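In: Could you look at this predicted model? Sequence included:
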Amino acid sequence: MREYKLVVLGSGGVGKSALTVQFVQGIFVEKYDPTIEDSYRKQVEIDSQQCVLEILDTAGTEQFTAMRDLYMKNGQGFLLVYSINQQSTLNDLIDLREQILRVKDVDDFPLVLVGNKCDLEDERSVGREQAQRLANEWKCSCMETSAKAKINVNEVLPIGFGWDAASLQFLTAVNKSFRRFSLGVLDSGLCYLAAAKV
């Protein structure tokens, strides 16, 4: 059975673990407990083929940056997560992406820019347009999520709930960068990292 590795990166406290646990287990983890490294495995069906998806939830604190090179080298797809109510967390992703480029020594790789905590609209400090401009510059998809309210969790993380080739029809409904990313992922043999809303 084929295995695919997705790496979730971002500053501490942006909700990487909450997003991952919500996708894998369907529950919201309220208490913040800084992660060193958590790995989740989920068997999914893509194009009528069973595969194992490994989601690596990484540390967001500076003391664990030395471990990131290994994650980045082995990762086949990346979610770069920021919090919509904390501008500095978006700024931090610029350096993280540069590090991925350096470690992988490639110009392009499957990536989604994820603005988490979109349920905190009243506290927003990162505008949707600002994030979209960055995503356009990086030629990747951009999406807002809420692990707490379960908004776009299944859309931004790899979808594997019995979808088959017919699910490609959904991809035509999404914007150009989203479609480019999704098809690029399929061409490389990686499970979907993004898809239209269900």
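Out: Happy to help now that I have it.

In: switch to C-alpha atoms for all contacts and neighbour counts from now on
Out: Noted.

In: For the protein, which residue occupies the most central location?
Out: Leu79 (2.5 Å; Cα atoms, centre = their mean).

In: Distance from the chain centre to whatever helix or strand that one lives in, please.
Out: According to DSSP states H and E, Leu79 maps onto strand 77-83. Distance, stretch centre to chain centre, for strand 77-83: 5 Å (Cα atoms, centre = their mean, to the nearest Å).

In: next SSE after it?
Out: Reading on from strand 77-83 to the C-terminus, the next helix or strand found by DSSP H and E is helix 87-104.

In: That next one versus strand 77-83: what angle between them?
Out: Per axes from the mean of the first three to the mean of the last three Cα atoms, to 10 degrees, the angle that helix 87-104 makes with strand 77-83 is 160 degrees.

In: Tell me which helix or strand comes right after helix 87-104.
Out: As assigned by DSSP H and E, the chain's next helix or strand after helix 87-104 is strand 111-116.

In: Identify each buried residue in stretch 51-64, please.
Out: Neighbour-count burial for stretch 51-64 flags Cys51, Val52, Leu53, Glu54, Ile55, Leu56, Asp57, Thr58, Ala59, Gly60 (criterion: 16 or more other Cα atoms under 10 Å).

In: Which members of the residues you listed are positioned in strands?
Out: Counting by DSSP state E, the buried residues of stretch 51-64 place Cys51, Val52, Leu53, Glu54, Ile55, Leu56, Asp57, Thr58 in strands.

In: let's bring in a second one:
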Amino acid sequence: GGVGKSALTIQLIQNHFVEEYDPTIEDSYRKQVVIDGETCLLDILDTAGQEEYRDQYMRTGEGFLCVFAVNNSIKRVKDADEVPMVLVGNKVDLPTRTVEQRQGKHVAEVYHIPYVETSAKTRQGVDDAFYTLVREIRKYKEKKGKDRKKRKMVGKGGKLSCRLL
């Protein structure tokens, strides 16, 4: 906890930074956005990142932002290979870093996932993190559709389910 998952979500949804708030148990948000010319409804579940609920979230979410604070360390990233995910280094506005950008990028490369740095406080990279995840979900669905030989139009007005871990 305390890495800024809720702050990132509130910045995306409401365009402001919340200095202090109660720790999240679980909150859900919806926002309609246009990404790469296609409209989609983001259905965002903001979790507290508790280990005991992780398997449940992994079954129900279409994609995940795995958020860590750059002034802390990266503990665990990804268990499943076939899950759209983006590694997000948050709190880049802080003066000190424990995890350098190159380290975050390296971890993301190991897991073959994108890496985005953000600051919920300044809004830097917030849209990029969520939009990158939507693109990853679309790529995954397209690949899955091709694998099944059922090529459908993916993402047109579709609802995408995102989870913050």
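Out: Ah, there it is. The shown structure was predicted, so the numbers you read here are calculated from the model rather than taken from an experiment.

In: Under the alignment, what does Tyr111 of the second structure map to in the first structure?
Out: Applying TM-score structural alignment, one finds that Tyr111 of the second structure aligns to Trp138 in the first structure.

In: same question but for Glu82 of the second structure, I mixed them up
Out: Checking TM-score structural alignment: Glu82 of the second structure goes with Asp108.

In: tally of neighbours for that match?
Out: By other Cα atoms under 10 Å, 13 other residues sit near Asp108 of the first structure.

In: Burial check on the nearest residue to it once chain neighbours are set aside, number of neighbours?
Out: Among residues not flanking Asp108 of the first structure along the chain, Leu101 sits closest, at 7.8 Å (Cα to Cα, 6 or more residues apart in numbering). Neighbours of Leu101 of the first structure under the rule other Cα under 10 Å: 16.

In: One more: Thr96 of the second structure?
Out: Number of residues near Thr96 of the second structure (other Cα under 10 Å) recorded here: 12.

In: Can you tell me what it aligns to in the first structure?
Out: Alignment note (TM-score structural alignment): Thr96 of the second structure maps to Glu123 of the first structure.

In: Which strands and helices lie in contact with the strand holding Leu79 of the first structure?
Out: strand 2-10, helix 87-104, strand 111-116 (3 or more Cα pairs under 8 Å, 6 or more residues apart in numbering; DSSP states H and E).

In: Could you list every helix and strand that the second one packs against?
Out: Taking 3+ Cα pairs under 8 Å, 6+ apart as the contact definition, the neighbouring helices and strands of helix 87-104 of the first structure are strand 2-10, helix 68-74, strand 77-83.

In: Read off where the following helix or strand past the longest one ends up in the second structure.
Out: Going back to what we said before, that points to strand 2-10 of the first structure. Next helix or strand after strand 2-10 of the first structure toward the C-terminus (DSSP H and E): helix 16-25. Per TM-score structural alignment, the counterpart of helix 16-25 of the first structure in the second structure is residues 5-14.

In: Can you tell me what sits against that stretch?
Out: In this structure, residues lying in contact with stretch 5-14 of the second structure by Cα atoms under 8 Å, 6 or more residues apart in numbering are 16-18, 24, 29-31, 46-47, 67, 119-121, 123, 126-127, 164-165.

In: Recalculate using a threshold of 6 Å.
Out: Phe17, Ala120 (Cα atoms under 6 Å, 6 or more residues apart in numbering).

In: which of the residues in it are buried?
Out: Neighbour-count burial for stretch 5-14 of the second structure flags Lys5, Ser6, Ala7, Leu8, Thr9, Ile10, Gln11, Leu12 (criterion: 16+ other Cα under 10 Å).

In: That stretch vs the first structure, average distance?
Out: Superposing on the first structure and averaging over aligned pairs (mean Cα distance after the TM-score superposition for the first structure), stretch 5-14 of the second structure comes out at 0.4 Å.

In: and the gap between the most far-flung residue of the first structure relative to its centre and Ile84 of the first structure?
Out: Computed with Cα atoms, centre = their mean, the residue of the first structure farthest from its C-alpha average is Asp122, at 23.8 Å. Asp122 of the first structure is 10 Å from Ile84 of the first structure, where distance means Cα to Cα, to the nearest Å.

In: hey, what's in contact with both of the two?
Out: Joint contacts of Asp122 of the first structure and Ile84 (Cα under 6 Å, 6+ apart) do not exist.

In: Return the residue of the first structure aligned against Lys31 of the second structure.
Out: Match for Lys31 of the second structure (TM-score structural alignment): Lys42.

In: ok, now which ones touch the closest residue to its match other than its chain neighbours?
Out: Among residues not flanking Lys42 of the first structure along the chain, Leu53 sits closest, at 5.2 Å (Cα to Cα, 6+ apart). Going by Cα under 6 Å, 6+ apart, Leu53 of the first structure touches Glu3, Tyr4, Arg41, Lys42.
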